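1. Sharing a model that was predicted from the sequence below.
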Amino acid sequence: MQRIAIAAGLIGFMAIGQLHASTTPVIDTTRPTAPQIERIQAELAGHKTYSELKPADHAQVVNALSRIQEKLGSEGVLSGLHPAAQVDVVNDQELINTLLAKARADSRLVCRRETLVGTNRPQTICMTVAERAAARERSMDTMRKTGISRPEIIP
């Protein structure tokens, strides 16, 4: 019984660690921003970490990064700025964190064992979260266009 309690406790700590890791900011203005901005620009250019970032969101992130660089200048210190400029930098930081956190979550690869129609053998199907959402939306659109609202039960 103690082993089960210990295992449950470890799983709970791992879940809390994953939750904390997913909520950590992408860019943090309390630390030097120049290396953070360079890292984000490299990740954006690589198209792997943020592969599901929409072009409009990509442009917003790039513009916000350039505004932060412009406002912070070579010093990179938020506390040395005018209060209005500090608000602008923090707002840009929140925009970047929100867009990139969503893109990172949508870029996660999720694998599931599925039995395809016409076979009894399950296969592993791997898709990103965004690909699964797009596939779900396409199938819902197809059902709407064909007039299928829900399967009917024949008595």
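-> On my side now, so go ahead.
2. From now on I want contacts and neighbour counts done on CA atoms only, so please keep to that.
-> Noted.
3. could you point out the longest helix in the chain?
-> In the chain, with assignment by DSSP state H, the single longest helix is helix 83-106.
4. Which residue ranges of this protein form strands?
-> Listed in chain order, the strands of the chain (DSSP state E) span 109-115, 122-128.
5. picking up where we left off before, now do the longest helix of the chain against strand 122-128: the angle between them, please.
-> Interaxial angle of helix 83-106 relative to strand 122-128 (axes from the mean of the first three to the mean of the last three Cα atoms, to 10 degrees): 160 degrees.
6. who does helix 83-106 touch, helix- and strand-wise?
-> helix 55-72, helix 129-146 (3 or more Cα pairs under 8 Å, 6 or more residues apart in numbering; DSSP states H and E).
7. what about 10 Å?
-> Under the contact definition 3 or more Cα pairs under 10 Å, 6 or more residues apart in numbering; DSSP states H and E, helix 83-106 sits against helix 2-23, helix 33-46, helix 55-72, helix 129-146.
8. Give me the distance from the first one to the chain's centre.
-> Once both centres are worked out by Cα atoms, centre = their mean, to the nearest Å, helix 2-23 turns out to sit 22 Å from its chain's centre.
9. and what of the shortest one?
-> With Cα atoms, centre = their mean as the basis, the distance from the averaged C-alpha position of helix 33-46 to the chain average is 16 Å.
10. what angle do that helix and helix 83-106 make?
-> 40 degrees.
11. Can you report how many residues neighbour residue 42?
-> When neighbours are defined as other Cα atoms under 10 Å, residue 42 has 12 of them.
12. mind giving me TSV with the helices and strands packed on helix 83-106 and columns for distance to residue 103?
-> Shown next, in TSV, are those (distance: least, Cα to Cα, whole Å):
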stretch	distance to residue 103
helix 2-23	12
helix 33-46	11
helix 55-72	9
helix 129-146	9
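13. putting a second one here so we can go through both:
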Amino acid sequence: MQRMTTLTLMLGLALAATVQAKSEKSDVRFDANAPVADQIRSVESAINADDYSEIGLEDKSRVQQALGRIKIKMGDHERVEQLSPHDRTEIFNDQEVINTIMTRARADSRMVCRRERSTGSNMPQSVCLTVAQRRRAQEDSRKALNDSQRFNNFKP
């Protein structure tokens, strides 16, 4: 019995470590301690990936501008610690902009599937939408309801 409990605990820990490693691997974050050129390439490729499909044009432009500023500041240097303190601060600020936008875009791009019954049917169907698509649908529905209530309350 004790062996079974130990085995179950070990399998659970291994599974948790695997899930954590996958989630850490898929997140694109700019890190000051890693080589900058590799990070720039990973951010540029992630912008067009499905994991970040909900990144808007304005945010994509802001990320590309921040990457351009970082490339200029880095020049021939490979690591951030080789730069002056002023340049490091500016690169750190651009890294924060990139990390914030990419984190939000990844969260909005997460696919969520729900089993929903359509009107007039008892057969549930899977409806898969990104978090951002669900938010937009909810906002559009709320706006349409408010508009129809305003229209119905309008008396000429």
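-> Cool, the structure landed. Since the model is a prediction, treat every value here as computed from it, not as a measurement.
14. care to give me the TM-score?
-> Here the TM-score for the pair of chains, by TM-score structural alignment, normalised by the length of the first structure, is 0.79; 145 aligned residues with a Cα RMSD of 3.0 Å.
15. State the span of the second structure onto which stretch 128-142 of the first structure is aligned.
-> Using TM-score structural alignment, stretch 128-142 of the first structure lines up with residues 130-144 of the second structure.
16. buried set for the matching stretch?
-> For stretch 130-144 of the second structure, burial by neighbour count (16 or more other Cα atoms under 10 Å) applies to 130-133.
17. Specify which member of these is nearest to residue 91 of the second structure.
-> residue 132 (29.5 Å; Cα to Cα).
18. Roughly how far does that closest one sit from residue 22 of the second structure?
-> Between residue 132 of the second structure and residue 22 of the second structure the distance, using Cα to Cα, to the nearest Å, works out to 22 Å.
19. just residue 14 of the second structure next, same as before
-> Distance of residue 14 of the second structure to residue 22 of the second structure, given as Cα to Cα: 12 Å.
20. Also residue 122 of the second structure?
-> Distance of residue 122 of the second structure to residue 22 of the second structure, computed by Cα to Cα: 37 Å.
21. got it, and residue 54 of the second structure?
-> Using Cα to Cα, one gets 21 Å for the distance from residue 54 of the second structure to residue 22 of the second structure.
22. Of the two, give the one with the bigger neighbour count.
-> Counted by other Cα under 10 Å, residue 54 of the second structure and residue 22 do not tie: residue 54 has more neighbours, with 24 against 11.
23. Show me what the more buried one lines up with in the first structure.
-> Mapped onto the first structure by TM-score structural alignment, residue 54 of the second structure lines up with residue 52.
24. picking up where we left off before, with distance to residue 135 of the first structure added, can I get the strands of the first structure in TSV?
-> What follows is the strands of the first structure, written out as TSV (distance: least, Cα to Cα, whole Å):
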stretch	distance to residue 135 of the first structure
strand 109-115	14
strand 122-128	10
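25. I'd like to know how many residues surround residue 74 of the first structure.
-> Neighbours of residue 74 of the first structure (other Cα under 10 Å): 10.
26. Mind telling me what residue 82 of the second structure corresponds to in the first structure?
-> With TM-score structural alignment as the criterion, residue 82 of the second structure matches residue 80.
27. so that match touches residue 30, yeah?
-> No: judged on Cα atoms under 10 Å, residue 80 of the first structure makes no contact with residue 30 at a distance of 11.9 Å.
28. Do I have it right that residue 99 of the first structure meets residue 60?
-> Yes: taking Cα under 10 Å as the definition, residue 99 of the first structure is a contact partner of residue 60 at 8.8 Å.
29. which residues do those two both contact?
-> Counting by Cα atoms under 10 Å, 6 or more residues apart in numbering, the shared contacts of residue 99 of the first structure and residue 60 are residue 54.
30. mind checking how far the residue positioned nearest the centre of the second structure is from residue 119 of the second structure?
-> The residue lying closest to the centre of the second structure (Cα atoms, centre = their mean) is residue 106, at 1.1 Å. Using Cα to Cα, residue 106 of the second structure is found at 32 Å from residue 119 of the second structure.
31. same deal with residue 27 of the second structure?
-> Counting by Cα to Cα, the gap from residue 27 of the second structure to residue 119 of the second structure is 38 Å.
32. Who has more neighbours out of these two?
-> Set residue 27 of the second structure next to residue 119 and count neighbours by other Cα under 10 Å: residue 27 wins out with 16 against 7.
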